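Colleague: Could you look at this predicted model? Sequence included:
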Amino acid sequence: MERATKCIPIPTAKRFVKQCIVAGGAKEVHAQAMADTLIAADHRGHFSHGLNRLEMYVKDIQTGSTVGDGEPVTLKESAATAHVDGKNNLGPVVGNYCMKLAIKKAKECGVGWVVAKGSNHYGIAGFYALQAVEEGLVGFSFTNSTPCLRANRSSSYTLGSNPISCAAPAVADDAFVLDMATSTAAYGRVEINHRKGIPIPNGWGADPNGRETNEPSEVLNGGGLLPLGGAEESGGYKGYGLAMMVEMLCGILGGGAYGPNVRKWGTTSREANLGQCFIALNPDMFCDGFGERMQDLMDSQRNLTPSEKDKPVLVAGDPERMHIKKCEELGGIPYPTNVVDHMNGLAKELGVKPM
């Protein structure tokens, strides 16, 4: 049975998020950054990192575990690098500051590499990598996150889902946009299945004893995620290694919390102090014709004969483009009605106009 949905125009959704964040205690410019990030996630089809996360951000600001009116600062920098202290501001505020700085440096000397400490959950990693693409650059974005991933051979959860994003411009508005967790699935996708009352697929998560499970409540209540690949014998050690790599680029390099030291999910007793990494690269510093060559590579994959006639071969970024097109046809983002109802309940508590 198809789930009931309610189509919310993008300006309405952004207005709603902004007003909720302001009601929680953040200044308007920071709330706007949060609204842009969350609704971009939903627009691209990443519902686990959009409106689904709003209540968490409001709670963080209300409890004072996240700052709603400060500004990040650059601690030290060179022509191509910078170390930033996010000063515990909202993740998108820190992410935008860092990516803007990385882009500036890439335009001046070919590459910009910025690492931050003192940040918070910043939405989808691709939101920042795409900022570089808009400037004709290749963009990368990484962040560590709350411990929720089980290392192979362990029953403990000591690493985050630690996402990776790489976005590269091709011809016209086309682009390669990789945006993925280093776990098999993002934590938010488990939350969504739990909210819908449906099981999770094999390889997504494990129970509190480290055993693979299809029950989302076991993952959310003491269990955790499995690394990309799932079990060790099916390649889970690769996802585990990638999660460690992101931890090195973010928490270790940036001086923030890392691994098991990161604040537990949903708690507000102390600062998250996440580490994040942002890279912008100017392809003009290398072989000429990057965009055309990138387009040729992407099209060579898209034009392959599909193994199933009704499922064309895609490249990273295509599913999101398809969802954006669907939203344009509908005139807004199709949210499940239960999600809209839940968020309108939050709005009532905050004194905000519902969606």
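Modeller: Yes, it's here.
Colleague: use CA for all of it now, contacts and neighbours both
Modeller: Will do.
Colleague: where exactly do the strands run in the stretch 201-350 of the chain?
Modeller: In chain order, the stretch 201-350 of the chain shows strands spanning 205-206, 212-213, 224-225, 274-281, 333-336, with DSSP state E, counting those that start in this stretch as the criterion.
Colleague: got those as a markdown table, with distance to residue 298 columns?
Modeller: Shown next, in a markdown table, are the strands of the stretch 201-350 of the chain (distance: least, Cα to Cα, whole Å):
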| stretch | distance to residue 298 |
| --- | --- |
| strand 205-206 | 32 |
| strand 212-213 | 35 |
| strand 224-225 | 31 |
| strand 274-281 | 19 |
| strand 333-336 | 27 |
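Colleague: here comes the other one, which I'd like you to weigh against the first:
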Amino acid sequence: MAAAGEIIVSRTELDRYVVECLIASGASEDSARVMSDVLVTADYRGHYTHGVNRIDVYTSDIKCGMTCGGGLHPTVVKETVATALIDGNNLLGPVVGKYAMDIAIQKAKSAGVGIVTVRGSNHFGIAGWYSLHAAKQGLLGMAMTNSDKVMVPTRAKERSLGTNPISMSAPGKDGDNFVLDMACTTVAWGKVEMRKAKDETIPRGWAVDSAGQETTDASAVAGLQPLGGQEQNSGYKGYGLAMMVEVLTSVLSGAEMCAFVRKWKSHEKPANLGHCFLAIDPDAFADGFTDRMQDLIDHNRNLEPVEGERDVLVAGDPERQHMALCDKLGGIPYHPNQITFLDGIAKDLGVARLQHASLSS
């Protein structure tokens, strides 16, 4: 259930707020609506690090002319039956991402697989939105991006790669699915921001300061640790995964790469982020995919949990639980500090503040 003091906001009201904020910043209505779908979906699924809390980043990028808010479309640079290279023309990341994943889906339906790489894009929000976009059409979907958030490798104190998130979705039966959505760092950068907004410390193993030393002070964070943390805990594997994503995004597409990508929330140059989207038609392979996929999901869910745990989950289950909570509450729960932050943005943009559906007790 929602924690005491949390504020409940309906998804309809959140959509209104995001669209109006983006339009007030200079975005086209079509672009704003795509953006809103991605951001509100992130919060609905419990990924607050990539949701409406990010609205200041997108609006400031548009206002200062660093991101194109509309009026253009992504461009197909080259393509084959199963592949495409897209130039995002510096449009909002979700606008570019949806366009690219739609092409990957079309190619998968005709060729069995579609692989699309992107350059000239921006932060595209929650990676799981794109993989689920394919899964809803019975396909396996994958999405990944290089990032303008900072990773500091296990043997370095300077920034190297980004958080470089990756997502994969695979459909089971009756709307069930497997949805992996993860960064290649111990946590996403937004989790540090959320702790800072709530005046909370961060756990050990999340991040390092400017000297490359582990810190629990959210205000002192200069970089995130790779998945696994320090080298003795296999942090080199997270570092390797991030480099794999870099190969498939920036290197393959010609986008800006690793530490040369502009820093998060800076405006010294366009981001020129790279993405990679894959869609796979399971019917191009062995028959009965959804049955076997459901067997795999159910087998793991039915395992006996260790002492102290209630059940065994598969990727996507925590999000399903959060969506069920939101449906029960009639909206999405937020910490009061988040609402204060969002109301301040609305005031700056001349947009109506969020209307609260209810206050949890």
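Modeller: Looks like it arrived, so ask away. The model shown is predicted, which means the values in this text are computed figures rather than measured ones.
Colleague: thinking again about what came up before, closest to residue 159 of structure 1 out of the strands of the stretch 201-350 of structure 1?
Modeller: Distances from residue 159 of structure 1 to each of the strands of the stretch 201-350 of structure 1 were compared by Cα to Cα, and the smallest falls on strand 224-225, at 9.6 Å.
Colleague: And the closest one, what does it pack against?
Modeller: Judged by 3 or more Cα pairs under 8 Å, 6 or more residues apart in numbering; DSSP states H and E, strand 224-225 of structure 1 is in contact with strand 149-150, strand 205-206.
Colleague: Spatially central residue for structure 2, please.
Modeller: Centroid-nearest residue in structure 2, with Cα atoms, centre = their mean: residue 126, separated by 1.9 Å.
Colleague: Trace that one over to structure 1, please.
Modeller: Taking TM-score structural alignment, the alignment pairs residue 126 of structure 2 with residue 124 from structure 1.
Colleague: I figured that match hits residue 48, correct?
Modeller: No. Counting by Cα atoms under 8 Å, residue 124 of structure 1 sits too far from residue 48 to count as a contact (9.2 Å).
Colleague: what's the distance between residue 133 of structure 1 and residue 166 of structure 1?
Modeller: The spacing between residue 133 of structure 1 and residue 166 of structure 1, counted by Cα to Cα, to the nearest Å, is 10 Å.
Colleague: where do the contact lists of the two overlap?
Modeller: Any residue near both residue 133 of structure 1 and residue 166 by Cα atoms under 8 Å, 6 or more residues apart in numbering counts here, and that gives residue 139.
Colleague: Could you point out the longest helix of structure 2?
Modeller: Using DSSP state H to assign secondary structure, the helix with the most residues in structure 2 is helix 93-111.
Colleague: now the helix or strand just after that one against strand 273-280, angle please.
Modeller: Heading C-terminal from helix 93-111 of structure 2, the first helix or strand you meet, by DSSP states H and E, is strand 113-121. With axes from the mean of the first three to the mean of the last three Cα atoms, to 10 degrees applied, the angle from strand 113-121 of structure 2 to strand 273-280 works out at 170 degrees.
Colleague: so how far does strand 113-121 of structure 2 sit from its counterpart in structure 1?
Modeller: Compared with structure 1 after fitting, strand 113-121 of structure 2 deviates on average by 0.3 Å (mean Cα distance after the TM-score superposition for structure 1).
Colleague: now for that strand, which elements pack on it?
Modeller: In terms of contact count using 3+ Cα pairs under 8 Å, 6+ apart, strand 113-121 of structure 2 is assigned the packing partners strand 83-87, helix 93-111, helix 252-253, strand 273-280.
Colleague: what's in contact with the helix or strand just after it?
Modeller: Past strand 113-121 of structure 2, heading to the C-terminal end, the next element that is a helix or strand (DSSP H and E) is helix 127-135. The contact list for helix 127-135 of structure 2, computed with Cα under 8 Å, 6+ apart, reads 38, 41-42, 97-98, 101, 105, 140-145, 165-171, 177, 179-181, 277, 279.
Colleague: Have a look at how far, on average, helix 127-135 of structure 2 is from structure 1.
Modeller: Between helix 127-135 of structure 2 and the corresponding residues of structure 1, superposition yields a mean separation of 0.4 Å, by mean Cα distance after the TM-score superposition for structure 1.
Colleague: Let me know the angle separating that helix from helix 93-111.
Modeller: 30 degrees.
Colleague: and the helix or strand just after helix 127-135 of structure 2, which stretch of structure 1?
Modeller: Going down the chain from helix 127-135 of structure 2, the next helix or strand is strand 140-145, by DSSP H and E. Per the alignment by TM-score structural alignment, strand 140-145 of structure 2 matches residues 138-143 in structure 1.
Colleague: which residues in structure 2 form helices?
Modeller: 11-25, 29-44, 55-63, 93-111, 127-135, 189-197, 235-246, 252-253, 289-301, 317-329, 336-349.
Colleague: Out of those helices, which is the most enclosed?
Modeller: Between the helices of structure 2, the one whose residues have the most neighbours on average, counting mean count of other Cα atoms under 10 Å, is helix 127-135 (a mean of 27).
Colleague: before we move on, the earlier item: which residues in structure 1 does the longest helix of structure 2 align to?
Modeller: Correspondence between helix 93-111 of structure 2 and structure 1 is established over residues 91-109, with TM-score structural alignment as the criterion.
Colleague: How far away from the center of its chain is that stretch?
Modeller: Here the centre of mass of C-alpha atoms in stretch 91-109 of structure 1, compared against the chain's by Cα atoms, centre = their mean, to the nearest Å, lies 17 Å away.
Colleague: Without its sequence neighbours, what residue ends up closest to the equivalent of residue 41 of structure 1 over in structure 2?
Modeller: In the superposition onto structure 2, residue 41 of structure 1 corresponds to residue 42 when matched by TM-score structural alignment. Once flanking residues are discounted, residue 42 of structure 2 sits nearest to residue 51: 4.9 Å by Cα to Cα, 6 or more residues apart in numbering.
Colleague: one step back: minimum distance to residue 289 of structure 1: which of the helices and strands packed on strand 224-225 of structure 1 has it?
Modeller: For these, proximity to residue 289 of structure 1 was assessed by Cα to Cα; strand 149-150 is nearest, at 40.2 Å.
Colleague: mean shift of that closest one relative to structure 2?
Modeller: Per aligned residue, strand 149-150 of structure 1 averages 0.5 Å (mean Cα distance after the TM-score superposition for structure 1).
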